[in-house]
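Predicted model and sequence follow; I will ask about them next.
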Amino acid sequence: MTFILYNVHVYRYSVFFSISMMTVGENVTMAKKRYVLVPPDDGWAYMVGIAMTINYIVIASFVPCLGIIFNDFFVELNMGSADILILNGVNALAISISSFLTGPLLKVISMRKLAFLSSTLLNLGVFCTVFVNTRNQLIMCQGLLQNFGVGMLYNVVSTSGNDYFLKKRFFVVNLSQAIAAVVAVLVPWAVNWTAETYGFRGTLILISAVSLQSFVASALMQPVKWHLKKVYVTPETTELLVVAQDQNTEVESIQCVEQLKLDSLSNEFPCVDINIDSLPTTCKGNELLLNTKNFFDWPFLKKFVRTCTCVGVPFNLNADVIFTIFVPQALYALNWTKVEVALAISLLSFGDIATRVFLTIGSTWLKNVGNHLIYIIGMAVDVLAKLVLMWSTNGTVSYVSLILIGCSRSILVVILPLVFSDVLPPEQYARGFGLSMLFYGLIALALGPAIGAVRDATNDYTIMFYILNSIMAAVTIAWSIELFHNRKAQKVVL
């Protein structure tokens, strides 16, 4: 009997020991498994998509209505075309500087706090504009304060969309901007009615109430690290890694655990941190300069500024904005009637909205084409359509050209954040986007007055449009060459 109890006792402990060893083995195996934390693409990401839509509506919907809102006030202050162009230049400069500062500020403040800060500046600028009585007050409140918040908020919104979405990024960005575009078509009618009923100050109060919704959107923009999904690196996750590779995103840039290194997912623009303590004593006198370079991530900016993505986008945006501003005047100069000009503007908006809807519906197929290629095609269509518009004397051909111009403009605006996503890792997105917007403001200050001077000297819109179209064509050719060279280099590496 004693012998039997002894054997049972030994067997029990042997089973316990075997199970323990199996558990330890499994834990060791699991510990050795490498995994990545990737953007959620669903769940709370959809709330961020709603926040993006709200902010796009607040940022862009009222911009085309500035002429309607301030028309009587401009007359009251005797502000001519030169004064309005100065205000437009101040707007662009404020947006560009604040967008550029967003990247460095994200080093010392969270994205959601920065969203609240930018929303505060935007709403404070709109509300203070209600009480302005002079030109300088208008420039300070509407030009500087409001647009400083707009530039920062636009960068934050684009960055949050880039952080929360990977596979669904193309679809969500297009959908949010398509909704904002539909709202932008309806807003001028509402603004025109409120301006006639309540005046421009009453209209600004209503706009201020709408702009307050940006605080709600900012509250929805929770830190992405709260919602990252853990995906183990196994043969089944190849699709995820391929998606990351297509986005030129290093696995480490999406919070890779265990410092996972994959040669196929290389980072194109590495950040180089400068350690002051490791420098020789003779170099520490330049500590302020080095700290400044480190704060703005100078090695990254120096490399990114050499690309068409950084420099080409600002030239395109400026050329398109100036063309859009002067299209009505140019058509009037060609003896178009008010009804025909109104129809032309409606066709531009129709092409814009139709393209946004198409981009949203066809997002699954279009993302395989490549954002850079789509953007280049949009630029090429824009150049050709504008040439046809300038050369054609047939009304139907002109109307078709206007629709195509609206389509291309939609591509240039909607695909813009995605173009930066393709070449910038998430931790560098805000800095790269901000640098490009800084160039946008500087180019606007230089190009706008120069184009205006050419128009005044020649008294001809055609020459001005040829210059703008030449700028767009030059960027299209240079960008096409760069894209071809990069793809060829990738094939050689593979």
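Perfect, thanks for sending it.

From now on I want contacts and neighbour counts done on CA atoms only, so please keep to that.
OK.

all strands of the stretch 1-150 of the chain, in order?
Defined through DSSP state E, counting those that start in this stretch, the strands belonging to the stretch 1-150 of the chain, from first to last, are 35-38.

this is the comparison structure:
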Amino acid sequence: MAEKNAKKENEHVYPEGGYGWVIVFAIILLNTSLLTLIYCFGIIFRDEFKAMGITAAKTSFLLHLQSSLFCIVGFFGSPLLKKFQFRWVACLGALIWCTGIFLTSFANSYAALVVTISIMTGVGQGILMPATYLATNSYFKKRLTLAVSISTTGASIFSVFSPKMCDLLLANVGRRYTVLILFSISLLSFIGCFLLKPVKKTIDIDEMMELDSKNEQVSPNNDQSPHIYKETTTPKQKTETVISKIVNMFDLKLLKQVSYSVAVVSLSISFAAELNVILMMQFVLPELSDFNRTDVANIISVQFMFDIIGRLFIPGIFHCFGASPKWIYMGALLTATAARTLMVTYSHSHVAVNVAVCIIGVTKGLRAVYQSLIVPKLVPLDKFVAANGFQMFLTGTISLIIGPLIGAIHDSWNSYIPALHAASILSCACVIIWTIESIFNKQSSIPES
């Protein structure tokens, strides 16, 4: 009976709607107000970087340092979510992120941009985003795919217009005031933070009566109270090493689960490779196909339109068929590789490049949805913060290696073509690793005759 009551008390109740849709709206508002500077970085700074003689490796390092810090801080920040409500953790992240955007408007050197964009916005994002992940996973389980799809799609709707908006602002008010306007928009994020209300745990009448009966059993008037007092005041001393404390704090025992370990490694490598392509696309197109700034703004807007299709419509179709998030993610990686091959092969054809960018947009949307669903399928909710945190830490570490490496490949060959091929090889390697792991698990599950 006691085990049943304890299980009932620890069981998390998923609202599966209600205020959960307000949470979804809050996450849309957060992403919309804060991510524009990163999404449009190439449009805003490309000409300035070209005049300053900043290489592709340095540009890639700056952007990947931002994403790496986002991921690494997300890992070390996971204990914050165990002690404080995700609403207040999100507010702290938004404050640091907004300050970074504000200071970026006054930055006039590469070193200053590393501090404001890479470090400050990366740290802010690393604190804020895990709070939004936990908020979504606290309100949804059966409808988690739908909720994640809607929240990521809502942010992409504004992204369709943000490249063109930045292009017009740059032409009329210049880079500094363009970034200041983006800072003004970023202040809307605090509204989103305060909307992140935790789930209220309700206790029914039967539970209250059971709790009262438990209190009576351990009352001082009870005959067994001296015995109970003696046992509870003389616990057995346990020696805990520093390593065991770290393992327990971050729940690193999860790494013993092979499926989880393979998943986080594959997600980390593919995330770093695909992120490099997305972030550098605004630099790739002018070099590869002679696109000017307005052309780049237009095609990036179109890419975000197809990103929305990948986030909203296609997941709905896969959800009806009960498709596995892992296999959909793998399919997106292979499709993105095919699109990059098309872009490289027919780089002088604007039609082929536009088609390739649209396909990459669809796969970007699919990955954004399903990369958030793979880990939750492998771990229970009480382990989600730690599992997601370690994934972010590994992603950040690998991204900081892969990003500058791909940039260095560009600088060595003086072309983005081998750099794009390098990203494709890494993504395909992840597909192979996952396929081998799936085959091994399938064979292990076959009973011996």
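The structure has been received and is ready for your questions. These figures come from a predicted structure and were not determined experimentally.

Now Ala184 of structure 1: closest residue in space, sequence neighbours ignored.
Leaving aside its sequence neighbours, Ala184 of structure 1 sits nearest to Ser61 (C-alpha to C-alpha, 6 or more residues apart in numbering; 4.4 Å).

what does that neighbour align to in structure 2?
Here Ser61 of structure 1 is matched to Thr36 in structure 2, going by TM-score structural alignment.

count of neighbours near its match?
Neighbourhood size, Thr36 of structure 2 [other C-alpha atoms under 10 Å]: 21.

is it true that it touches Ile181?
No - the pair Thr36 of structure 2 and Ile181 fails to qualify as a contact (C-alpha atoms under 8 Å) at a distance of 10.8 Å.

For Gln222 of structure 1, see how far away the residue nearest the centre of structure 1 is.
The centre of structure 1 sits closest to Pro417, judged by C-alpha atoms, centre = their mean, with a distance of 3.5 Å. Spatial separation of Pro417 of structure 1 from Gln222 of structure 1 under the definition C-alpha to C-alpha, to the nearest Å is 20 Å.

Trp88 of structure 2 maps to what in structure 1?
Structural alignment places Trp88 of structure 2 opposite Lys113 in structure 1 (criterion: TM-score structural alignment).

mind checking which helix or strand the counterpart of Val375 of structure 2 in structure 1 is in?
With TM-score structural alignment defining the correspondence, Val375 of structure 2 maps onto Phe420 in structure 1. Element membership for Phe420 of structure 1, per DSSP states H and E: helix 416-423.

distance from that helix to structure 2 after superposition?
Taking mean C-alpha distance after the TM-score superposition for structure 1, the mean distance separating helix 416-423 of structure 1 from the aligned residues in structure 2 is 1.3 Å.

How far does stretch 78-89 of structure 1 sit from its chain's centre?
Computed by C-alpha atoms, centre = their mean, to the nearest Å, the separation of stretch 78-89 of structure 1 from the middle of its chain amounts to 27 Å.

Between the two ends of stretch 70-87 of structure 2, how far is it?
Terminal residues of stretch 70-87 of structure 2 are spaced 18 Å apart (C-alpha to C-alpha).

For it, which outside residues touch it?
Counting by C-alpha atoms under 8 Å, 6 or more residues apart in numbering, the neighbours of stretch 70-87 of structure 2 from elsewhere in the structure are 89, 121-127, 129-132, 134-135, 193-198, 249-250, 385-386, 388-397.

Now restrict these to buried residues only.
89, 121-127, 129-132, 134-135, 193, 195-198, 250, 385-386, 388-397 (16 or more other C-alpha atoms under 10 Å).

and the equivalent of Phe465 of structure 1 over in structure 2, what does it touch?
Aligned against structure 2 by TM-score structural alignment, Phe465 of structure 1 finds its counterpart in Leu420. When the contact criterion is C-alpha under 8 Å, 6+ apart, the partners of Leu420 of structure 2 are Val277, Arg340.

which stretches of the stretch 351-494 of structure 1 form helices?
363-369, 371-391, 395-414, 416-423, 426-458, 461-493 (DSSP state H, counting those that start in this stretch).

can you state the direction angle for the fifth one and helix 416-423?
In terms of direction (axes from the mean of the first three to the mean of the last three C-alpha atoms, to 10 degrees), helix 426-458 of structure 1 departs from helix 416-423 by 130 degrees.

and the helix holding Phe420 of structure 1, what does it pack onto?
Packing partners of helix 416-423 of structure 1 (3 or more C-alpha pairs under 8 Å, 6 or more residues apart in numbering; DSSP states H and E): helix 308-333, helix 371-391, helix 426-458.
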